[in-house]
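Asks: Please work out how this folds:
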Amino acid sequence: MKLLGTRWTAWLVLPMLLTLSGGAWAAEFDGAQLSAIWGVPFAGLLLSIALMPLLLPHFWHHHYGKVAAAWGLAFLVPFALVFGPAAAGANTVHALFAEYIPFIILLTALFTVSGGIYIRGNLHGSPGLNTAILAIGAVLASFMGTTGASMLLIRPLIRANDNRKHVAHVVVFFIFIVSNAGGSLTPLGDPPLFLGFLKGVDFFWTLKAIFPETLFLVGSLLAIFFVLDSWYHRREDLMPRDPTPDSKGIGFDGAINFWLLAAVVGLVLMSGLWKSSVSFNIYGTEVGLAGVVRDLGLVAVTFLSLKITPAKVHADNQFGWGPMAEVAKLFAGIFLTIIPVIAMLKAGVNGPFGAVVQAVTKPDGSPDVMMYFWITGALSSFLDNAPTYLVFFNTAGGDPKVLMTTLAPTLAAISAGAVFMGANSYIGNAPNLMVKAIAEDRGVKMPSFFGYMLWSGAVLIPLFVIMSFIWFQ
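Replies: Okay, the predicted model is just below:
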């Protein structure tokens, strides 16, 4: 299995080894020491993802990994020169072992196992069927993760609509509902909620706290989608022949992967419940035994799925590593260049982004619930929503018992903002980019980075405004 080619991974590993040659690692640096200019590589990478597919599509398609590497080095090399190779090495190792490796292993496992399940039969993409698939995906997302639900359902959804000319809107709403909003009810659904679970938030707290908000958002999106899809369906000429042949009934090939999917969920849940005092110190980064067992288990599940899944299932699913490779390469750059941005946010009112942190506090010192919702959400639209959740979790006091009781509206606003607004851009949540890549690989002409944001701005933002005045005042 060749997921990560040596040529593009070398840019991450080599600088790391070079910086570590400086000797002992350094403690976490203070983000208050930084100026906002350290955020330029991160902003540059985001702009590259947004603009280069439009302006230089051929170059981007063949060299996006090199672009991500260049922006990563644009941060890492100056950082090593200013703060020393030990500090650069320590922070690179932390991003690698505490964040990127667990993140990419989980995504790879979900991508592989879900890609080994083929939903047999020719579904016909009527507005009613499409809406039903989105509703099923919304329910599944909170129990098998937004990535797992997205990878399981996006291929049959595209196949069901392969005789239609207008399909992009179907995929856009799939990202809104299945890849984001649906994962808001349990820690298994989305990484920010899993972080909260690790911090002490009860497993079912989010289900009780933001179920009405989730029901409103998902229900509204399903209703809007049904009306919009019905409009498209009535006005388009269907292709004269359905590319997918009819077959008898609906069924599953590779159904054994459902057991492996349950194993993935079990391993993730285990890593949150198992409290072990054993940990490994890797150049200043503590890696707990539970996390190591989880990741090794997920790697084993990935290889087992590849071994036991019949080749025909992968062929029928048009399974390939292209979407996974794109996510792995781009998020490697994102996890590296985001280091100073998260540090500056963690510095609170004393950091370069002090005004952002201060904006969530009222003059009397109490939390401004609406601002927590919007600022957490706005940052989660472009930053990784998991560390963004953690920043504002700590800004609100960081005590899970207080946040689940006295400050429950504040924690609900943080949770909803981090999960819901990950749908605002392609990079707000990892499944967004994976779904986009799979859709384009299947010939769907997806909106550009900014084109997608026009969709989210027109559909999601008005719903978020309504929610603000109902639940987050």
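
Asks: only C-alpha atoms for contact and neighbour calcs from this point on.
Replies: Will do.

Asks: show me where the stretch 301-450 of the chain has helices.
Replies: 311-316, 322-337, 339-346, 354-358, 369-380, 385-395, 400-404, 408-420, 430-441, 449-471 (DSSP state H, counting those that start in this stretch).

Asks: ugh, typo on my part, it should be the stretch 151-300 of the chain
Replies: Under DSSP H, counting those that start in this stretch, the stretch 151-300 of the chain gives helices at 168-177, 191-199, 205-235, 257-273, 289-308.

Asks: Could you also give me the structure for this next sequence, so I can compare it with the first?
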Amino acid sequence: MRLAKAACAILLPALLALLLSAGPAAAAAAASGSDLSLAWGIPFVGLLGSIALMPLLAGHVWHDHYGKIAAGWGLLLVVPFAVVFGPGRAADEVWHIVLQEFIPFIALLLALYVTGGGVLLKGSLVGTPLTNVALLALGTVIASVMGTTGASMLLIRPVLRANAFRQRKTHTFVFFIFLVSNIGGSLTPLGDPPLYLGFLKGVSFFWTTTHLFSEFLFCAVLLLAVYYVLDSIAWAKEKAHAPAPGAREPLGLEGTVNLWLIGVVVLMVLLQGAWQPGEVTIFGQQIGIERLVGIAVFLAVTFASVRLTAPALREANGFAWGAIIEVAKLFAAIFVTMAPVLAILRAGTDGAAAPLVALTTGPTGEPIPWVFFWMSGALSSFLDNAPTYLVFFNLAGGDPGLLMTEGALTLAAISCGAVFMGANSYIGNAPNFMVKAIVEENGERMPSFFGYCAWALVFLIPLFILVTLIFFI
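Replies: Prediction:
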């Protein structure tokens, strides 16, 4: 029953969007972006403002009605769009967002959330600085194998339990997002959606492993070192509160069937890049068969995980549905409202953002890697980093063969910007918001939207300036 209710809550935004967008199959062509003004980005800015400000100014209203508020901003875009451009084009846009982007996105996220929440690391992990660094380092390494979402869902609860007795621990969760939920996913297409889209476009599977390794290692080692110093200072002030050694239980792992299920998810993601048997038309949209199979597999994995994992284990793991429901509702609205912003960017020099796009090339038309790094990163901080990556991939020429060779520095800059700077805000990458929701669900405090951005400003922006000077100039 709980699974059914959760599934309804997760899929309801998509189903409502489908019903609202019902129209002829031969809907008008998707917006090119060249005929859109920057004013169409107002609902997206309004939604971001609501996410950032309402928990601070009207917390009770936000927590009780965030889904309705997010849906309201979505309607504030869709209804005027239908009036100006016609219901056919509006319907086509919403169908495209829901079928091509949101449902595949939330199905994958749901599978990783449920399977990760079914693995229980038992025993007494005491959140000393060395233990915490080891957990963050482990998550950073495995994120490129099982994805930033999978690694985050697998390790955030052990980190929460290990630090339950700690009084000063907010920094641990923030650095967890920096490292495990973002930077750790930079070495393979499995790690983060932007790199997976690059793989689908023709970038070799191990290209990122070889060309982003130095940047990854530099960021990971520096952030882990800074974290160790911060946590050591905090630990020195509260060491006396640590559990006595005699009270500690040996470590053990339960729910290991979920590790196999996570493996199925990873293999299915990889298969979608290698197996493309054709397309089918659904509600006027051409959808790859491999994508439909992927959605079916992800839902089957979710169901299998629920059936094969004892409820008592999930309860011991602090598993609840609230976090994934919150992510589903908010990201449904984010996907809809950010669509015109991305369309304007895709229009390049023909769109309203032409002056911004012009900054990416020099006087003779050559790409400027450090500008690509900061522009793809800055937009990935607040827009979904996967389509943002594609925008700049295409602005750089869109030829994977050329970008992997002569344009390698530019492609590395785009890849690092999209992956690394997704850590700059809670909405830069989906695992960020999920980690925040899970931590708060377990009764711990997390920084506000602006508070988190302040952490990023202090610790990440100086790091990215160093990355620019060392690797992209």
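
Asks: ok, back up a step: most tightly packed of the helices of the stretch 151-300 of the first structure?
Replies: Counting by mean count of other Cα atoms under 10 Å, helix 168-177 has the highest mean neighbour count of those, with a mean of 24.

Asks: mean shift of that helix relative to the second structure?
Replies: Compared with the second structure after the fit, helix 168-177 of the first structure shows a mean deviation of 0.3 Å (mean Cα distance after the TM-score superposition for the first structure).

Asks: so where is that helix in the second structure?
Replies: The alignment of helix 168-177 of the first structure onto the second structure (TM-score structural alignment) spans residues 170-179.

Asks: repeat for stretch 75-82 of the first structure
Replies: On the second structure, the counterpart of stretch 75-82 of the first structure by TM-score structural alignment is residues 77-84.

Asks: tell me the average deviation of that stretch from the first structure after fitting.
Replies: So stretch 77-84 of the second structure averages 0.5 Å relative to the first structure (mean Cα distance after the TM-score superposition for the first structure).

Asks: Go through that stretch and flag the buried ones.
Replies: Going by neighbour count (16 or more other Cα atoms under 10 Å), the buried part of stretch 77-84 of the second structure is L77, V78, F81, A82.

Asks: before we move on, the earlier item: what's the most buried one of the helices of the stretch 301-450 of the first structure?
Replies: helix 408-420 (a mean of 28).

Asks: can you state the direction angle for it and helix 205-235?
Replies: With axes from the mean of the first three to the mean of the last three Cα atoms, to 10 degrees as the basis, helix 408-420 of the first structure and helix 205-235 are set at 40 degrees to each other.

Asks: helices or strands next to helix 408-420 of the first structure in the packing?
Replies: Helix 408-420 of the first structure makes packing contacts with helix 191-199, helix 205-235, helix 369-380, helix 385-395, helix 400-404 when contacts are defined by 3 or more Cα pairs under 8 Å, 6 or more residues apart in numbering; DSSP states H and E.

Asks: Out of the ones you listed, which is closest to G22 of the first structure?
Replies: helix 385-395 (28.0 Å; Cα to Cα).

Asks: so stretch 214-229 of the first structure matches what in the second structure?
Replies: The counterpart of stretch 214-229 of the first structure in the second structure, using TM-score structural alignment, spans residues 216-231.

Asks: mean shift between that stretch and the first structure?
Replies: Stretch 216-231 of the second structure sits 0.2 Å off on average (mean Cα distance after the TM-score superposition for the first structure).

Asks: hmm, who's touching that stretch?
Replies: Outside stretch 216-231 of the second structure, the residues that touch it by Cα atoms under 8 Å, 6 or more residues apart in numbering are 129-130, 133, 136-137, 140, 171-172, 175, 179, 183-184, 186-187, 463, 467.

Asks: Return the distance of A31 of the second structure relative to A456 of the second structure.
Replies: As judged by Cα to Cα, to the nearest Å, A31 of the second structure and A456 of the second structure stand 34 Å apart.

Asks: Tell me if I'm right that N385 of the first structure and A418 touch.
Replies: Yes: between N385 of the first structure and A418 there is a contact at 5.5 Å, judged by Cα atoms under 8 Å.

Asks: Need the overlap of contacts for those two.
Replies: Joint contacts of N385 of the first structure and A418 (Cα under 8 Å, 6+ apart) are P192.

Asks: And S32 of the second structure, how far from L342 of the second structure?
Replies: 10 Å.

Asks: do I97 of the second structure as well
Replies: From I97 of the second structure to L342 of the second structure the distance is 12 Å (Cα to Cα).

Asks: can the helices of the stretch 301-450 of the first structure go into a markdown table with extra columns for distance to I210 of the first structure?
Replies: Converted to a markdown table, the helices of the stretch 301-450 of the first structure look like this (distance: least, Cα to Cα, whole Å):
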| stretch | distance to I210 of the first structure |
| --- | --- |
| helix 311-316 | 38 |
| helix 322-337 | 29 |
| helix 339-346 | 26 |
| helix 354-358 | 23 |
| helix 369-380 | 12 |
| helix 385-395 | 15 |
| helix 400-404 | 12 |
| helix 408-420 | 6 |
| helix 430-441 | 22 |
| helix 449-471 | 9 |
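
Asks: Quick one, which of those helices gets closest to P102 of the first structure.
Replies: Smallest distance to P102 of the first structure across the helices of the stretch 301-450 of the first structure (Cα to Cα): 11.8 Å, for helix 322-337.

Asks: mean per-residue distance, that closest one to the second structure?
Replies: Mean deviation for helix 322-337 of the first structure: 0.4 Å (mean Cα distance after the TM-score superposition for the first structure).

Asks: Show residues contacting that helix.
Replies: 3-4, 8, 12, 39, 41-42, 45, 64-65, 68-69, 71-72, 75-76, 92, 95, 99-100, 104, 108, 111, 430, 433-435, 437-438.

Asks: Now with 6 Å, please.
Replies: Residues from elsewhere that reach helix 322-337 of the first structure, judged by Cα atoms under 6 Å, 6 or more residues apart in numbering: F42, G65, A68, G72, M434, A437, I438.

Asks: and the angle for that helix with helix 430-441?
Replies: Going by the same axes, to 10 degrees, helix 322-337 of the first structure makes 140 degrees with helix 430-441.

Asks: chain center to helix 322-337 of the first structure: distance?
Replies: Mean-position distance between helix 322-337 of the first structure and its chain equals 11 Å (Cα atoms, centre = their mean, to the nearest Å).

Asks: and L75 of the second structure, how far is that from L308 of the second structure?
Replies: For L75 of the second structure, the distance to L308 of the second structure - Cα to Cα - is 40 Å.

Asks: What of E93 of the second structure?
Replies: 39 Å.

Asks: got it, and Y66 of the second structure?
Replies: From Y66 of the second structure to L308 of the second structure the distance is 33 Å (Cα to Cα).
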